[in-house]
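Visitor: Got a predicted structure here, sequence first:
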Amino acid sequence: MSQDYIFVRAFVPFVASLVVKAWHKSDDSSGDVEVILSGLAALNDEIDWFKKQASKWRFNLVQTLSHWGYRFLENLMSPEVDYTVAMTAFWAIEAVYQESFAHCLEEGSKTPPELVEVCQRWGNDGFGNYCSALRCIADRRLEKAPVDEVSKAEVTFLSVLEYEVEFWNMSRGIPGY
């Protein structure tokens, strides 16, 4: 869980930069800013929750991670990265997280009882609906995007998947991560 906490802390500036990109690139009727802003507000609750869990489970929140995709997030914050590309990454990151934990709630998943609360936190339908809203924004942007921007979004999407696999392996304590 400490890796997740550290990721959330690094994720906050990325999501904040996405609010700015949405403000510049979307119109008020789309609701993009409001959807992204609701996610940013939820990250504060996540940080508080992790702090409570650290006390409960006695794990260290101060450790640092060697390399996981923090530079990737920093690169996505660059003004040169288009809103569509960054939005695609945001949706992918959130959706992988939600779907992974939702899977742990499925019948027959053999989730240890002590982890059910964690799975319910991120695998719930409310978070799933939020991820669907993010996907709608990304899809709408991609439909209107020029071919080169769509290509960049595809490459970014694949990078997110690679980083997610690496992150989950690191979280599971697989050697080399």
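Guide: Everything's here; your move.
Visitor: Going by C-alpha atoms from here, please, whenever you check contacts or count neighbours.
Guide: Will do.
Visitor: What spatial separation is found between R135 and L40?
Guide: Noted for R135: a distance of 16 Å to L40, by C-alpha to C-alpha, to the nearest Å.
Visitor: Can you show me the helices along this protein?
Guide: Assigned by DSSP state H, the helices in the chain fall at 2-25, 32-57, 70-76, 83-105, 116-123, 125-144, 147-171.
Visitor: So which of these is the most surrounded?
Guide: For those, the largest average neighbour count (mean count of other C-alpha atoms under 10 Å) is found in helix 83-105, namely a mean of 21.
Visitor: Put this next to the previous one:
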Amino acid sequence: MQAYLKSKKQLWDEALYHPFIKACSDGSIRKSQFEAWLVQDNIYVLEFMRFMAQTLAHAPPEHYSVLISGLSALDSELDWYKEKLAERGLSRDVEVLPGCNTYIKMMQSFADKPYPVQIMAVWAIEYAYSEAWATGAGDPDDFKAPYNEFANRWGSKPFREYVDQLAQKAQEALQGTSKEVRKEAEAVCDKIASYEVDFWQMAFDA
């Protein structure tokens, strides 16, 4: 994973160090920007959970525990999103904005990909969240309230450990695969980094 990330440093830096994250950290993010992100991210997480379930269906048994733990966390996370939206008086029944919709459609297109490609996609998606909130704007503890709650959720040590477990499973899945599959897996990760940028920007432009 490190070799891949090093080779695509500029692409991933754009995803991890976006102005949206930095604005959350220093408290300059506008209410409308953050709420646009929160509502759309709730929609995205629901679709991501479906994708995770499809990935589990293709996974070898020795990968079940990590993926099931991820699904369980996502289930709890959807309840947490419901609470956060209710606190702000936001509806979950909203139009899906283009930046979210295109990302979801891309993720849905992974459903018929080989398992090594799917698990790489899962890792890349979770890695993007972990690293953005953990390092994209400094230490999570430095985020201004109320955004420190979000930084501490995804920038936490337990979440990063989970992402590391996904990286290990992805590496295991890629071993012995063809050059074409490895190339496809990297291409999928490239797309995820690009769509992460678009998702942040979608909210930042709100």
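Guide: Thanks, I have it. Since this is a predicted model, take the numbers as computed values, not measurements.
Visitor: Tell me which of the helices of the first structure lies nearest to T64 of the first structure.
Guide: For T64 of the first structure, the closest of the helices of the first structure is helix 2-25, at 7.4 Å, according to C-alpha to C-alpha.
Visitor: Can you tell me the centre-most residue of the second structure?
Guide: Nearest residue to the geometric centre of the second structure (C-alpha atoms, centre = their mean): I125, 3.5 Å.
Visitor: which residue in the first structure lines up with that residue?
Guide: By TM-score structural alignment, I125 of the second structure lines up with I93 in the first structure.
Visitor: Nearest residue to that match in space, please, no chain neighbours.
Guide: With C-alpha to C-alpha, 6 or more residues apart in numbering as the measure, V160 is the residue that lies nearest to I93 of the first structure, at 6.5 Å, once sequence neighbours are left out.
Visitor: From A16 of the first structure, how far off is that neighbour?
Guide: With distances taken as C-alpha to C-alpha, V160 of the first structure is found 18 Å from A16 of the first structure.
Visitor: and what of Q53 of the first structure?
Guide: Taking C-alpha to C-alpha, one finds Q53 of the first structure at 25 Å from A16 of the first structure.
Visitor: ok, now R141 of the first structure?
Guide: 19 Å.
Visitor: corresponding residue for A41 of the first structure in the second structure?
Guide: That one, A41 of the first structure, aligns with S72 by TM-score structural alignment.
Visitor: Specify, as a residue range, where stretch 147-156 of the first structure falls in the second structure.
Guide: The aligned range for stretch 147-156 of the first structure is 179-188, by TM-score structural alignment.
Visitor: Distance from the chain centre to the matching stretch, please.
Guide: A distance of 19 Å separates the centroid of the chain from that of stretch 179-188 of the second structure, by C-alpha atoms, centre = their mean, to the nearest Å.
Visitor: That stretch vs the first structure, average offset?
Guide: Taken over the aligned residues, the distance from stretch 179-188 of the second structure to the first structure averages 0.7 Å (mean C-alpha distance after the TM-score superposition for the first structure).
Visitor: again, but for stretch 46-53 of the second structure
Guide: Averaged out, stretch 46-53 of the second structure is 0.8 Å away (mean C-alpha distance after the TM-score superposition for the first structure).
Visitor: Report the aligned residue range of the first structure for that stretch.
Guide: Under TM-score structural alignment, the match for stretch 46-53 of the second structure is residues 9-16.
Visitor: so Y83 of the first structure touches V20, yeah?
Guide: No - look at Y83 of the first structure against V20 with C-alpha atoms under 8 Å: they stay out of range, at 9.1 Å.
Visitor: Relative to V62 of the first structure, how far out is the residue lying farthest from the centre of the first structure?
Guide: For the first structure, the largest distance from the centre (C-alpha atoms, centre = their mean) belongs to G108, which lies 26.1 Å off. Distance of G108 of the first structure to V62 of the first structure, given as C-alpha to C-alpha: 35 Å.
Visitor: and if you look at Q120 of the first structure?
Guide: From Q120 of the first structure to V62 of the first structure the distance is 25 Å (C-alpha to C-alpha).
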